[in-house]
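Q: Structure of the sequence below:
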Amino acid sequence: MDASAWDDRYRDRPDPWGSEPAETIRERLVDATPGRAVDLACGDGRHARWLDRAGWTVTAVDYSAVAIEQARGRDLQRQIDWQVGDVTAWSPDGPVDLVLLSFLHLPIEELQAQIARAAGWLAPGGRLLYLGHSLENFHRGVGGPPDPAILPTIADLAGAATGLRVDALEHVCRPVDGGTAVDILLDAGPWEIDPHR
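A: Presented below is the predicted three-dimensional model:
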């Protein structure tokens, strides 16, 4: 799907996922020490705004100009750096403490490459958090993209996290209207152990 298709979706249905963060993201990050965060494929900005309220310095990137325009309109404090950009080509101007990839769905090899690339932006002690629809959702859940080519498995995300310290890699089931959605979570960061000691 290209940016113009997402522009149309946001025009047709502003605020499609509500104003609050996904519960899994809230649970994983509620006790995290704020620092510099990047919200990739931020959509309408619900996670970026929540991170900002929690004290993070946030850069939020999406390729839908309409989504970014709507997100800016909801950013009452005007502290978030909203950017229109292709997340597969965009990079921050320095190390970050958190990279959030929430429901970013790309062909699997591109997603793996994006996760590995984003992990390279992390400062020591930094954290990468990916949450998206699992391939299991296509077979067993409800909602989400109907294209299995863009839905990762546990093995896909394990491959993307090669070289990282993996703190969590799991399926997350959540109730939705009419059934259960099956998401997939990766919570990982750089190793801080010196291999030569």
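Q: Please count neighbours and contacts with C-alpha atoms only from this point.
A: OK.
Q: wait, doesn't residue 35 sit right on residue 97?
A: Yes: counting by CA atoms under 8 Å, residue 35 touches residue 97, with 5.7 Å between them.
Q: Of those two, which one has the most company?
A: residue 97 (21 against 15; other CA atoms under 10 Å).
Q: dump the residue contacts of the more buried one.
A: Residue 97 makes contacts with 35-37, 122-127, as judged by CA atoms under 8 Å, 6 or more residues apart in numbering.
Q: one more, for comparison:
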Amino acid sequence: MHNETDDAVVPGHRHAYDAEQYWETRYREAEQLWSGNPNPVLVDVAARLEPGTALDLGCGDGSDAIWLAGRGWQVTSADISATALARAADRAATAGVGGAVDWQRHDLTRTLPDGRFDLVSAQFLHSPVAFPRETVLRSAAEHVAPGGTLLVVGHLELPPWADHHGPEHDPELYLPTPEEVLADLDLPAAQWRTERADVVARQVRGPEGQPGTTTDSIVALVRVG
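A: Model prediction:
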């Protein structure tokens, strides 16, 4: 439930907070929670597509949306945190693309923005708070327009320093393989074409600047029917 490139989500006690309280607290406690860069897999995939309409789920600080808008996309971005959305809107305005992004507050477990989109992006949609990820992703698939792309990128493992958070480390955090993501989506084979289902290693830096490597799961599907 976040947008990230350098930091992995810090696991926590899944039932200690409701989702809105958890993410509002995290954003209010840090002036910058993520790297401020667009996610590299999104950049790679979207750069090959004709700009159209995009839905950015769990948009965080808006880095992906701002990158897309700067390349001609009309973007709808959703997040549960009002603080994150306000910061993202300010960043978009500063970048000169504020008019190309519609920022909407949604608890994705309850609602998603209306409409169908040429690209639906779910980047690192994990949460230490109880979160029905599979259900949300199936709902997201319903918002992909014919010919559009569903892109799901997630952690397959956490970086080495994640274990140093002691009692906040949550071994139950769901980090599915590409095959498990496809199985969770359970989309009709006649209506979807799998473009990517692979694993990539990525260099990251921890909260104290320490280098490390983490592994991500990538699934990209095109709606053909």
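Q: Quick check: TM-score for this pair?
A: In this superposition the chains share a TM-score of 0.86, using TM-score structural alignment, normalised by the length of structure 1; 188 aligned residues with a CA RMSD of 2.2 Å.
Q: still on that earlier bit, could you single out the nearest of the contacts of residue 97 of structure 1 to residue 68 of structure 1?
A: Nearest to residue 68 of structure 1 among the contacts of residue 97 of structure 1 is residue 37, at 16.8 Å by CA to CA.
Q: What residue in structure 2 is paired with that closest one?
A: Residue pairing (TM-score structural alignment): residue 37 of structure 1 is matched to residue 54 of structure 2.
Q: In structure 2, spot the helix with the most residues.
A: Scanning structure 2 for the helix with the most residues, using DSSP state H, yields helix 82-94.
Q: got it, and structure 1?
A: For structure 1, the longest helix by residue count, based on DSSP H, is helix 108-119.
Q: Quick one: average offset of that one versus structure 2, please.
A: Its match in structure 2 and helix 108-119 of structure 1 itself, once the structures are fitted together, sit a mean 3.0 Å apart by mean CA distance after the TM-score superposition for structure 1.
Q: Not counting sequence-adjacent ones, nearest residue to the residue mapped onto residue 73 of structure 2 from structure 1?
A: In structure 1, the residue matched to residue 73 of structure 2 (TM-score structural alignment) is residue 56. Nearest residue to residue 56 of structure 1 in three dimensions, chain neighbours excluded: residue 34, at 4.7 Å (CA to CA, 6 or more residues apart in numbering).
Q: what's the answer for residue 194 of structure 2, then?
A: Distance criterion CA to CA, 6+ apart; nearest residue to residue 194 of structure 2, sequence neighbours excluded, is residue 221 at 4.5 Å.
Q: Would you mind measuring from residue 17 of structure 1 to residue 52 of structure 1?
A: The gap separating residue 17 of structure 1 from residue 52 of structure 1 is 18 Å, by CA to CA, to the nearest Å.
Q: Who has more neighbours out of those two?
A: Taking neighbours as other CA under 10 Å, residue 17 of structure 1 and residue 52 compare with residue 52 leading, 20 against 12.
Q: Any buried residues in stretch 134-144 of structure 1, and which?
A: Using 16 or more other CA atoms under 10 Å as the test for burial, stretch 134-144 of structure 1 gives 134-138, 141-142, 144.
Q: between those, which is nearest residue 63 of structure 1?
A: For those, the nearest to residue 63 of structure 1 is residue 144 (19.4 Å; CA to CA).
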